[in-house]
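# need coordinates for the below:
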Amino acid sequence: MAVSKLLSLSFLILLVSAPTLSISNAKPSDAASNWTRKGRESGLPVPRFVSLKADRARMRIGPAFEYAIEWLYQAPGLPLEIIEEYGHWRQVRDCDGITGWMHRSLLSSTRTAMVGPWLQSMEPLRGRPRKGASVTAKLEPRVRVQVLTCSRAWCRVFTQRGGVAGYIQKSSLWGVYPQETID
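Presented below is the predicted three-dimensional model:
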């Protein structure tokens, strides 16, 4: 019994002193922004954000038509993150962390984003890229927007419903990496 307590105590000390591996509700794009590589098929950066082009898109469990369909997406303009490439197939992740494979013909390079699903309240859309600027609209979490430009801290966006343009803090969007700029 003394040995098991000693082993348990040693294991506990090892866990406390080991480097911490953080598993949290962080936005999926946070980790991806720290590394990029070239996709083996396209030569484009992986990970990267794209949007859903098709009115109906099937997410499969593997990179071929023979694999089972896991989800059916019916949201053109939905931002998705490509995390892997295999032939004509792209492994994608949505804002909820769901991953699967979609044929590249279903995806578009048009940049869209979603007001952060992690937010608890509406996010202001401003007339200028600064905190004190006038508010032109308030956007609910999960509202999709088209990304026009992004600087270090702000993105100029266009709402797909309502047709309002303005600036929103980049940290409030899923679909743009923290260090990314878009012209």
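# contacts, neighbours, all on C-alpha from now
OK.
# how many neighbouring residues does residue 177 have?
Residue 177 has 22 neighbours, counted by other C-alpha atoms under 10 Å.
# for it, give its distance to residue 121.
Note on residue 177: its distance to residue 121, by C-alpha to C-alpha, to the nearest Å, is 22 Å.
# kindly report the same for residue 102.
Counting by C-alpha to C-alpha - residue 102 and residue 121 are separated by 32 Å.
# looking at the two, which is more packed in?
Using other C-alpha under 10 Å as the criterion, residue 102 and residue 121 rank with residue 102 on top: 26 against 12.
# check the secondary structure at residue 179 for me.
Residue 179 falls in the coil class when you classify it by DSSP: H, G, I helix; E, B strand; the rest coil.
# any idea how far apart the tips of stretch 166-173 sit?
With C-alpha to C-alpha, one end of stretch 166-173 sits 13 Å from the other.
# to compare against the first, here's the next sequence to fold:
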Amino acid sequence: MFRRPLIHALLGLALLGAMPVGLAAETAKPERGPVTNLPLPRYVSVKAAEANVRRGPSLTHRIDWVFKRRNMPVEITAEYGHWRRVRDRDGAGGWVHYSLLSGVRHVIVDHDMLALHVRPDPKTAISARVELGVIARMEKCTPDWCRLNAGGYRGWAPKDKLWGVKPEELKD
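I've put the predicted structure just below:
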């Protein structure tokens, strides 16, 4: 007597394309960009001294604002032809031509007077301190730390004090 409603419910889920939560989590794959087949979202850097951020993916779309800092890290959230939809640390976004972006990774220091350590250990000596908002080149990342180069000063910083790197990201 209870089988019929259960069968109808399962049939309804199948028709809607739904699957049980556990199964969905097991089969979920990271999204890939349709143009590059690279993961979305992903971080890159602005390589130009000035980069127009447009309302849509073409030169005919209005320029909403302009990046004025070279090496600014941005997050790519979509791709369309030669255009990439990006978002900055403040969540502002728009479309940028791919030629203005670089895979050379940079991060923004998200903590004032962040200590750069000699090794990825808070007990080691401090090689430098960097101010909030500094853009640093990301050289290497372990599960919890990234090795940075900020204005010639090198050292390790906790990953959770940086913007422009995913928590699970590793880099050799």
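# could I get the TM-score for this pair?
The TM-score (TM-score structural alignment, normalised by the length of structure 2) is 0.81; 145 aligned residues with a C-alpha RMSD of 1.3 Å.
# what's the burial count for the alignment partner in structure 1 of residue 99 of structure 2?
Counting by TM-score structural alignment, residue 99 of structure 2 lines up with residue 105 in structure 1. Close neighbours of residue 105 of structure 1, defined as other C-alpha under 10 Å, add up to 13.
# then residue 139 of structure 2?
Neighbour count of residue 139 of structure 2, defined by other C-alpha under 10 Å: 17.
# and it, how far from residue 66 of structure 2?
For residue 139 of structure 2, the distance to residue 66 of structure 2 equals 27 Å [C-alpha to C-alpha].
# try residue 140 of structure 2
According to C-alpha to C-alpha, residue 140 of structure 2 and residue 66 of structure 2 sit 29 Å apart.
# next helix or strand past the lengthiest helix in structure 1?
When structure 1 is parsed with DSSP state H, its longest helix is helix 2-17. Using DSSP states H and E, the helix or strand that follows helix 2-17 of structure 1 in sequence is helix 28-32.
# helices or strands next to that following helix in the packing?
Applying 3 or more C-alpha pairs under 8 Å, 6 or more residues apart in numbering; DSSP states H and E, we find helix 28-32 of structure 1 packed against no helix or strand.
# so it matches what in structure 2?
Under TM-score structural alignment, there's no match for helix 28-32 of structure 1.
# next secondary structure after that helix?
Next in sequence after helix 28-32 of structure 1, counting helices and strands by DSSP H and E, comes strand 37-38.
# I'd like to know which elements that next one is packed against.
Checking 3+ C-alpha pairs under 8 Å, 6+ apart, strand 37-38 of structure 1 ends up next to strand 45-46.
# give me the mean deviation of the strand it packs on from structure 2.
Superposed on structure 2, strand 45-46 of structure 1 shows a mean distance to its aligned partners of 0.6 Å (mean C-alpha distance after the TM-score superposition for structure 1).
# so which bit of structure 2 is that strand matched to?
The alignment of strand 45-46 of structure 1 onto structure 2 (TM-score structural alignment) covers residues 39-40.
# residue in structure 1 paired with residue 116 of structure 2?
Per TM-score structural alignment, residue 116 of structure 2 is aligned with residue 125.
# its match: which element?
Assigned by DSSP H and E, residue 125 of structure 1 falls in strand 123-126.
# okay, buried residues for that strand please.
123-126 (16 or more other C-alpha atoms under 10 Å).
# before we move on, what about stretch 134-147 of structure 2?
Within stretch 134-147 of structure 2, the residues that qualify as buried are 134-139, 141-142, 144-147, counting by 16+ other C-alpha under 10 Å.
# which other residues reach that stretch?
The contact list for stretch 134-147 of structure 2, computed with C-alpha atoms under 8 Å, 6 or more residues apart in numbering, reads 71-72, 104-109, 120, 148-151, 154-160, 167-172.
# filter the residues you listed to the buried ones?
Among the contacts of stretch 134-147 of structure 2, the ones that count as buried by 16+ other C-alpha under 10 Å are 71-72, 105-109, 120, 148-150, 154-159.
# now residue 135 of structure 1. Nearest residue, chain neighbours left out?
Sequence neighbours aside, residue 126 is the residue nearest to residue 135 of structure 1 in space, at 4.4 Å (criterion: C-alpha to C-alpha, 6 or more residues apart in numbering).
# thought the one you found was touching residue 158?
No - counting by C-alpha atoms under 8 Å, residue 126 of structure 1 sits too far from residue 158 to count as a contact (11.5 Å).
# which residues do these two both contact?
Common neighbours of residue 126 of structure 1 and residue 158 (C-alpha under 8 Å, 6+ apart) are residue 166.
# so residue 97 of structure 2 is in contact with residue 79, correct?
No - assessed by C-alpha under 8 Å, residue 97 of structure 2 is found out of contact with residue 79, at 10.0 Å.
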